[in-house]
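Trainee: turn this into a model:
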Amino acid sequence: MADAKVIPFDDDRARGSAPRAGRRRAPGAGSGGPGGAAARRRAEPAAAGDAVPEPGDVPAARDGAKVRAVPVPGQTSGVSGAGDASARGPEPADGPGKTEWPEDGDRAGEGGGWERRLASGLAFLRRRVTGDYEVDEFGYDRELTDQVLMSLLRPLYDSYFRVEVKGIENIPAEGGALVVANHSGTLPLDGLMMQVAVHDHHPAGRHLRLLAADLVFMLPVVNELARKAGHTLACAEDAETLLNRGEVVGVMPEGFKGLGKPFGERYKLQRFGRGGFVSTALRAGAPIVPCSIVGAEEIYPMVGNAKTLARLLGLPYFPVTPTFPLLGPLGAVPLPTKWTIQFGEPIPTDGYPPEAAEDPMLMFNLTDQVREQIQHTLYKLLVQRRSVFF
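Mentor: Purely as a prediction, here's the structure:
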């Protein structure tokens, strides 16, 4: 297998159960109170001369709400007893003995929630089996990503790495944007965590489409999952197409140089290439959002690189860590470091003329500006960090 190439950047239940509190009743007239029908018959002669208010004089109570007794003409307001409306509380809608108290309503709501989730899950499975779902021209399956893939990554994001997100509002609420981030960690978990951060925390519920090296699309299973999750080949054509469609695109210009750098060079950005990602952003008129990720460098401390083995396997590097390959598969478990992902102020590109995408000096300057902003933010986050694991 040849060395992987990088982006040519270079490298109706609620209504039926509502208590009918809109009509004031004589004591004992409620069907749910002691005495039932007999109490109603006893109350009718006494109430014959009373003026009965029209329904709606008192606002109807919702499920589980307390009903305040309102004095009826000719009736003492302080009267209490088993048949008094204020003592009985809300009347049932389904007949005697069916009163639902607030906690009963809560339990019913929970049951309804589980039923809805079950029905939704069964409908999802039916669509998958029958093929009644949509993918775009890149193979992106939004429904599968939202309901399955993000659910699989979320425990790693929330509980294992305990990712803290800052500046998510810097990603525009609409339109295309290019997120440029540092790359590290031996395995590309940082890109996946960045994808979860945008998916779960952006106010507009945006999705991040990552650009990946061709090696990702040569691996069985990984290839299909990457396409389903919205990733595509790191090339200028695909990136520009996504940006022009108004997608948020993520790129890590360091490529394998950043992903496989030694532990001693952690948080030192590698070369960003000749600015291919800047040229793509300029042609699409999309803002560039710098992103700094702290915590990924320490998940697999790479203390060595078996280059001969890497060449035999067709890999850009073969990592040697304190636990891998010494502990075998157990050594592939990442260390539970504490992560911070910060999205910086966007750098606009829509103010440049169309020919600016071919200006090498402008591309160099913008590339250097993005790189310096990411590096400065990394140093600042490292100073603020209390510990690698906390």
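Trainee: can we go C-alpha only for contacts and neighbour counts from here?
Mentor: Will do.
Trainee: how about the helices of the stretch 201-350 of the chain, start to end?
Mentor: 222-228, 236-244, 255-259, 276-284, 307-313 (DSSP state H, counting those that start in this stretch).
Trainee: let's compare: structure for the following, please.
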Amino acid sequence: MADAKVIPIGDGGRRSRDEHEGPDEVDSVGGVGGEPTLAALARDAAPTPSAAHGGLDQALARTFAFLRRRLTGDYEVDDFGFDEDLTDEVLLRLLRPVFERYFRVEVRGVENIPAEGGALIVANHSGTLPWDGLMLQVAVRDRHPAERHLRLLGADLVFQLPVINELARKAGHTLACAEDAQELLERGELVGVMPEGFKGLGKPFADRYKLQRFGRGGFVATALRARVPIVPCSIVGAEEIYPMLGNSRVLARLLGLPYFPVTPTFPWLGPLGAVPLPTKWTIQFGEPLETRDQPPEAAEDPMLMFQLTDQVRETIQHTLYKLLVGRRSVFF
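Mentor: The predicted structure follows:
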């Protein structure tokens, strides 16, 4: 990413039928003779005042503890700028409702991600704006039993934008260069890469779920040098959040962007056009491709790199097709 956590709800305070004094007595779920009513079920499902109060107390205590750490400087930031405390307490908390309720992401195969040590997660990229990278980060953190952090490799543009640059660094992202990626992998971190880059993110809606070129295999060479497994990842649902019907190249050049999307809602609805459609997502992690059995000089063999790159790409593409065939609807 034992994927989901089960929260016991309890029996709602229901009494045994043996405790009734008569057959027509109204039982604890509000029905006659044991038949529940809607109001009673809602009452039983709702948290008690004491439980709600306890949850509020815990939330306030956690918030005050976070603010205290920020004011006293009692938190750590690594040399890449990753602020784990801010990521867990603020950034991921803001993304979690989008992950769970808006896109309703289903995560499969999370057990294929190692519980410890370095690994390179390679995923497809799509959706006009990089929501898929953010949802992938939440999926690994929340669904993996070890609750690991994913360090995403981003394009130069991400780190040239004000505010976005700072947030990306705080969330653990770093520049997509071989040196940074290898250092993180050798430290035992999970590193995420989307080799399609802007070619995948800004492709037309007509080309949805057709993987673009994976570059020259630099991610494979990095994994080989660090001797870490490569985990292919397929993401379905992101392609439809902003159906890109056109690309204004003139505006893209003026704004210094790789593309300027034209969708059914953007730019026609202004800022509202930037709200993604609530599609149903699936993220599936495939079986890892081990690199430890490769010789040390394997990273310098271009033929081997191309072969492994194609193998990862074909695995992701084949899984995308399988997920699409099994999908009932774009939105359900």
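Trainee: do you know which of the helices of the stretch 201-350 of the first structure lies nearest Met361 of the first structure?
Mentor: helix 276-284 (11.2 Å; Cα to Cα).
Trainee: now the closest one on the second structure. Mean distance?
Mentor: Mean deviation of helix 276-284 of the first structure relative to the second structure after superposition (mean Cα distance after the TM-score superposition for the first structure): 0.2 Å.
Trainee: would you check the span in the second structure matched by that helix?
Mentor: On the basis of TM-score structural alignment, helix 276-284 of the first structure is assigned to residues 218-226 in the second structure.
Trainee: gap between the matching stretch and the chain center?
Mentor: Remark: stretch 218-226 of the second structure is offset 23 Å from the chain centroid, using Cα atoms, centre = their mean, to the nearest Å.
Trainee: then stretch 356-372 of the first structure?
Mentor: 33 Å.
Trainee: return the set of buried residues in that stretch.
Mentor: Ala356, Ala357, Leu362, Met363, Phe364, Leu366, Thr367, Asp368, Val370, Arg371 (16 or more other Cα atoms under 10 Å).
Trainee: what about these, which are in strands?
Mentor: Taking DSSP state E, every one of these sits outside strands.
Trainee: circling back to that earlier point, out of the helices of the stretch 201-350 of the first structure, which gets nearest to Tyr157 of the first structure?
Mentor: Short answer: helix 222-228, nearest of the helices of the stretch 201-350 of the first structure by Cα to Cα, at 17.8 Å.
Trainee: superpose on the second structure and give me the mean offset of that closest one.
Mentor: With mean Cα distance after the TM-score superposition for the first structure, helix 222-228 of the first structure averages 0.6 Å from its match.
Trainee: ok, residues contacting that helix?
Mentor: Val135, Phe138, Gly139, Tyr140, Asp141, Arg142, Leu144, Thr145, Val216, Phe217, Thr232 (Cα atoms under 8 Å, 6 or more residues apart in numbering).
Trainee: do stretch 65-85 of the second structure as well
Mentor: Contacts of stretch 65-85 of the second structure (Cα under 8 Å, 6+ apart): Glu89, Arg169, Lys170, Ala171, Gly172, His173, Thr174.
Trainee: need those in JSON lines (columns: distance to Leu211 of the second structure).
Mentor: Formatted as JSON lines, those follow (distance: Cα to Cα, whole Å):
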{"residue": "Glu89", "distance to Leu211 of the second structure": "35"}
{"residue": "Arg169", "distance to Leu211 of the second structure": "28"}
{"residue": "Lys170", "distance to Leu211 of the second structure": "30"}
{"residue": "Ala171", "distance to Leu211 of the second structure": "27"}
{"residue": "Gly172", "distance to Leu211 of the second structure": "26"}
{"residue": "His173", "distance to Leu211 of the second structure": "23"}
{"residue": "Thr174", "distance to Leu211 of the second structure": "23"}
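Trainee: ok, so of the residues you listed, who is nearest Pro114 of the second structure?
Mentor: For the contacts of stretch 65-85 of the second structure, with Pro114 of the second structure as the reference and Cα to Cα as the criterion, the closest is Gly172, at 18.7 Å.
Trainee: so what corresponds to the closest one in the first structure?
Mentor: So Gly172 of the second structure corresponds to Gly230, using TM-score structural alignment.
Trainee: so which of the contacts of helix 222-228 of the first structure are in strands?
Mentor: When the contacts of helix 222-228 of the first structure are checked against strands (DSSP E), the matches are Thr232.
Trainee: now the buried members of the contacts of helix 222-228 of the first structure.
Mentor: Gly139, Tyr140, Asp141, Arg142, Leu144, Thr145, Val216, Phe217, Thr232.
Trainee: how far away is the first one from Leu233 of the first structure?
Mentor: It refers to Gly139 of the first structure. 12 Å (Cα to Cα, to the nearest Å).
Trainee: same question for Thr340 of the first structure.
Mentor: Where Leu233 of the first structure is concerned, Thr340 of the first structure sits at a distance of 27 Å (Cα to Cα).
Trainee: can you check Ala281 of the first structure too?
Mentor: 16 Å.
Trainee: please report the distance of whatever residue of the second structure lines up with Glu134 of the first structure from Leu175 of the second structure.
Mentor: Using TM-score structural alignment as the criterion, Glu134 of the first structure maps onto Glu76 of the second structure. When Cα to Cα is the yardstick, Glu76 of the second structure and Leu175 of the second structure sit 20 Å from each other.
Trainee: looking at the second structure, name the residue matched to Glu174 of the first structure.
Mentor: Using TM-score structural alignment, Glu174 of the first structure lines up with Glu116 in the second structure.
Trainee: please verify my assumption that its match contacts Arg187.
Mentor: No. Between Glu116 of the second structure and Arg187 there is no contact under Cα atoms under 8 Å: 10.7 Å.
Trainee: give me the stretch of the first structure that the one helix or strand Arg43 of the second structure maps to matches.
Mentor: Per DSSP states H and E: Arg43 of the second structure is located in helix 38-45. Following TM-score structural alignment, helix 38-45 of the second structure has no partner segment in the first structure.
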